[in-house]
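Q: Just a sequence and a predicted model for now, questions to come.
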Amino acid sequence: MMYYGSFGGMHLIWWFVWMIMLFWIFATPYDIPGQRRRKDTPLNRLQKRFAAGEITTEEYQEKKKILEMDLAN
């Protein structure tokens, strides 16, 4: 039996449901546990180390300056 008037056998509502599901799967935020992860940049790692107290303010400023010069080149 051919369904010529109902969008390839699926009603219009089901097409919307599938489109929403696909959008939700591929557009989920990266910070949800168990999902895709963003790679940390060196500057992000440096900021985390500074926030955790692993390095001093002077070390942070020196390394930040070096990283920013690398990004500029």
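A: Noted; the coordinates are in hand.
Q: Going by C-alpha atoms from here, please, whenever you check contacts or count neighbours.
A: Will do.
Q: can you map out the helices along this protein?
A: 12-26, 42-51, 57-72 (DSSP state H).
Q: Could you tell me the angle between the last one and helix 42-51?
A: Our comparison of helix 57-72 with helix 42-51, counting by axes from the mean of the first three to the mean of the last three CA atoms, to 10 degrees, yields an angle of 170 degrees.
Q: One more to weigh against that first structure:
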Amino acid sequence: MHFGWWIIWILVIVGVVWAINRAQEGSTSSRPQRETPLETLKRRYAEGELSTEEYEERKERLERDR
């Protein structure tokens, strides 16, 4: 009987760990793992962090350095 409770607890712990890992995979898969520099630049411009002049200048520099 005592052995049965150990098995139940082990299964509960494994299930919780599995559920946590599964939840973390879902949250990270919704966004790309790494953005390219141009994607980062576009995102920052879209969020209003950069002015149009800054965006154009940095975009030209990135395209030139390719």
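A: Alright, I've got the coordinates. Not measured: the values here are computed from a predicted model.
Q: what would the helices of structure 1 look like in TSV with mean neighbour count and distance to R36 of structure 1?
A: Formatted as TSV, the helices of structure 1 follow (neighbours: other CA atoms under 10 Å; distance: least, CA to CA, whole Å):
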stretch	mean neighbour count	distance to R36 of structure 1
helix 12-26	11	10
helix 42-51	14	18
helix 57-72	12	25
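Q: Would you mind giving those helices as a markdown table with distance to G34 of structure 1 added?
A: Formatted as a markdown table, the helices of structure 1 follow (distance: least, CA to CA, whole Å):
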| stretch | distance to G34 of structure 1 |
| --- | --- |
| helix 12-26 | 13 |
| helix 42-51 | 20 |
| helix 57-72 | 30 |
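Q: Out of the ones you listed, flag the one nearest I32 of structure 1.
A: The minimum distance between I32 of structure 1 and those falls on helix 12-26, with 12.2 Å, by CA to CA.
Q: how about the closest one, aligned to which bit of structure 2?
A: Per TM-score structural alignment, helix 12-26 of structure 1 has no counterpart in structure 2.
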